[in-house]
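**Student:** Sequence first, predicted model second:
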Amino acid sequence: MIKSLKDFTVLHNGVKMPWFGLGVWKVEEGQEVRTAVKAAINAGYRSIDTAAGYGNEEGVGMAIKESGIPREELFITTKVKNSDQGYESTLKAFETSIKKLDLAYLDLYLVHWPVKGKYKETWKAIEKLYQDGRIRAIGVSNFQIHHLEDIMLDAEIKPMVNQVEYHPRLSQLELRDYCKRHEIQLEAWSPLMQGELINHPLLKEIGDRYNKTAAQVILRWDLQNEVVTIPKSVKEHRIIENANIFDFELTHDDLEKINSLNEDRRIGPDPDNFNF
């Protein structure tokens, strides 16, 4: 059982990655993101997930400095935005991100989306950055099985993480099983389906039995499925509430009922058909 915010999964290269963190997609650059990140760190979070495309890396970096927590205790993720994909452009994009974050190294760098004709060159650049010691772990985001198979055909290093849309309406069982077999850690973005599921009767019913909210039930479901999760919030009380999921455990029956909610329904773009 994953028992606290300090618990971690071990990636296939031996790096420890927290099971739980804060996502900052659509969090406004400046005071909003600084306040949210500091609230999370003060609440015990040690993993922060941003992206070049979110436009808030500077604020995340400032919050990290202002938190007073030693850098080595934090796990910081960012991503190559789609317009920067390609070999040389990824190397430049990394330097821009690391400068904005004001960090000496990254804990995890991801290919944000599988941009056709570019993501393999992007991966080669990320491999170089990893081999040069600039990044502790590398991975991808929004990759389907066929994208993973394609990238691993001639990759020197297989991805350590695949961050994807994952929630009870899109449980991606086949992808989850594939990643597990290949030692690629699955990570969930928008685990609460942007709030769409927080009033679902089944999830509320399960939550009532544990004195938990539907959101807390979903986040616990993620962890018990061995999926790293990074819910986004800008409200301190919600950031604290989201992390209050380590004092209960869903039963096998609960997990199966939640699994039954799957409809293969996305709220984000389809990785095989997206615009950038």
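**Tutor:** Nice, I can see it.
**Student:** all contacts plus neighbour counts: C-alpha atoms, from now on.
**Tutor:** Noted.
**Student:** Compute the distance between Tyr166 and Ser83, please.
**Tutor:** 24 Å (C-alpha to C-alpha, to the nearest Å).
**Student:** Of the two, which one has the most company?
**Tutor:** For the pair Tyr166 and Ser83, the greater number of neighbours falls to Tyr166 (26 against 13), based on other C-alpha atoms under 10 Å.
**Student:** Surely the more buried one touches Ala188?
**Tutor:** Yes. Contact criterion C-alpha atoms under 8 Å: Tyr166 and Ala188 qualify, at 4.9 Å.
**Student:** what number of residues lie near Leu22?
**Tutor:** So Leu22, with other C-alpha under 10 Å, has 24 neighbours.
**Student:** After the helix ranked longest in the chain, which helix or strand is next? Please name it.
**Tutor:** For the chain, the helix that runs over the most residues, judged by DSSP state H, is helix 87-101. Reading on from helix 87-101 to the C-terminus, the next helix or strand found by DSSP states H and E is strand 106-111.
**Student:** try it against this one:
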Amino acid sequence: MFEPSATLSNGNKIPLVGFGTWKSENNKVGEAVKLALENGCRHIDCAAVYGNEKEVGEAFKSVFDQGKISRDDVFITSKLYNTCHERHLVRKHCEITLRDLQLKQLDLYLVHWPMAFEYTGESLEDPTNDDGSAKTINVPIRETWEEMEKLVEAGLVKSIGISNFNVQAISDLLTYAKIKPVVNQVELHPYNSQPDLKNYCEKVGIHLTAYSPLGSGKYVDDKTVAELADTYKKSIPNILCRWAVQVGFSVIPKSVTPARIIDNLQITDFVINDSDMEKLNTLNKRERTCDPKYFWGVPIFD
């Protein structure tokens, strides 16, 4: 029923239709994950800083213990947060995530952002300066990445990757990486389609996963998308997520509303034709809904 997986550069496969848990409230996210899995989703995206991995872990245990869905059939991602980039913290926080998610191994572990913050303990709170900006520290990505590679060697994760990395950051990482990142998870939707990043990642064999594929809901009233939704008799989220899959991205929409969770998975029974894809491609305005310049005072995308 679902779109085939993409094969990553290391031979592992990532399902193109996933389910995200960012900003999913506690006491709701667990049931949302169960519902997604029960309706055929086999790709769940998590992160320690989302603050809900314990509840997600309970959902995993419940579903896998029932025996109807095998752990081996579900692709599970998590992420190392900015406060945990120092050499002695990487494995520690990977193991905390594994404990919270009640897993022995992650399918994919990402460096969440290409910046290091002062350590604030297991709470993962953002350290701040007097002006409210994030308190960064000088930890080379190389130091963090070398520890990420050790996680693969130790069998704690199958694959490692990055998130929110631009071309410059990726090209630098590739000069020393012994294990190449297989995924870069970034904000991607027709209004921020990042064609240059897409072309570069394709050349170096890095798969792109689209987070905030609906533009955090900001663009659901767009006239062009609404017209296409009417044409294809699909919802606006369906059109936006289908665009991502046809461009070649995996996509991880999120919701805790049952009807929306089920609807977001209904993107594999239709194809947007070339002329309509071109209409969507012309919407690119390089507009981000998730920019650390505004919430951390760190302009990494400028």
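**Tutor:** Arrived safely. If you're wondering where the values come from, they're calculated on a predicted model, not measured in any experiment.
**Student:** one step back: superposed on the second structure, what's the mean shift for the longest helix of the first structure?
**Tutor:** If you overlay the two and look at helix 87-101 of the first structure, the average distance to its match in the second structure is 0.9 Å (mean C-alpha distance after the TM-score superposition for the first structure).
**Student:** ok, which stretches of the second structure are helices?
**Tutor:** 29-38, 53-66, 90-101, 141-153, 167-173, 195-204, 223-232, 236-247, 258-264, 274-281, 292-295.
**Student:** what's the closest of these to Val182 of the second structure?
**Tutor:** Evaluated over the helices of the second structure, closeness to Val182 of the second structure peaks at helix 195-204, with 9.6 Å, by C-alpha to C-alpha.
**Student:** Which residue numbers in the first structure does the closest one align to?
**Tutor:** Here helix 195-204 of the second structure aligns to the first structure at residues 173-182, judged by TM-score structural alignment.
**Student:** chain center to the matching stretch: distance?
**Tutor:** Stretch 173-182 of the first structure sits 16 Å away from the centroid of its parent chain (C-alpha atoms, centre = their mean, to the nearest Å).
**Student:** In it, which residues are buried?
**Tutor:** Within stretch 173-182 of the first structure, the residues scored as buried using 16 or more other C-alpha atoms under 10 Å are Leu175, Arg176, Cys179.
**Student:** check contacts around Thr209 of the second structure.
**Tutor:** With contact set as C-alpha atoms under 8 Å, 6 or more residues apart in numbering, Thr209 of the second structure has these partners: Val183, Asn184, Gln185, Val186, Leu188, Phe249, Ser250, Val251, Ile252.
**Student:** surely Gly57 of the second structure meets Thr97?
**Tutor:** No. With contacts counted by C-alpha under 8 Å, Gly57 of the second structure stays clear of Thr97, the gap being 9.2 Å.
**Student:** And the two? Which one has more around it.
**Tutor:** Applying other C-alpha under 10 Å to Gly57 of the second structure and Thr97 shows that Thr97 carries more neighbours, namely 23 against 20.
**Student:** Skipping its backbone neighbours, what lies nearest that one in space?
**Tutor:** Ala48 (6.3 Å; C-alpha to C-alpha, 6 or more residues apart in numbering).
**Student:** Could you check how far that neighbour is from Glu58 of the second structure?
**Tutor:** Applying C-alpha to C-alpha, the value for Ala48 of the second structure to Glu58 of the second structure is 15 Å.
**Student:** more neighbours, the two?
**Tutor:** Between Ala48 of the second structure and Glu58, counting by other C-alpha under 10 Å, Ala48 is the more crowded of the two (24 against 18).
**Student:** what do we get in the first structure for the more buried one?
**Tutor:** By TM-score structural alignment, Ala48 of the second structure lines up with Ala52.
**Student:** do Asp221 of the second structure as well
**Tutor:** Checking TM-score structural alignment: Asp221 of the second structure goes with Asn199.
**Student:** these two touch, right, that match and Gln216?
**Tutor:** No. Using C-alpha under 8 Å, Asn199 of the first structure is not in contact with Gln216, being 11.8 Å away.
**Student:** Of these two, which one has the most company?
**Tutor:** Neighbour count, other C-alpha under 10 Å: between Asn199 of the first structure and Gln216, Gln216 has more, with 23 against 13.
**Student:** Distance check, the equivalent of that one over in the second structure against Ser163 of the second structure.
**Tutor:** The alignment partner of Gln216 of the first structure in the second structure, by TM-score structural alignment, is Asn238. For Asn238 of the second structure, the distance to Ser163 of the second structure equals 24 Å [C-alpha to C-alpha].
**Student:** now Thr209 of the second structure
**Tutor:** In terms of C-alpha to C-alpha, Thr209 of the second structure sits 9 Å off from Ser163 of the second structure.
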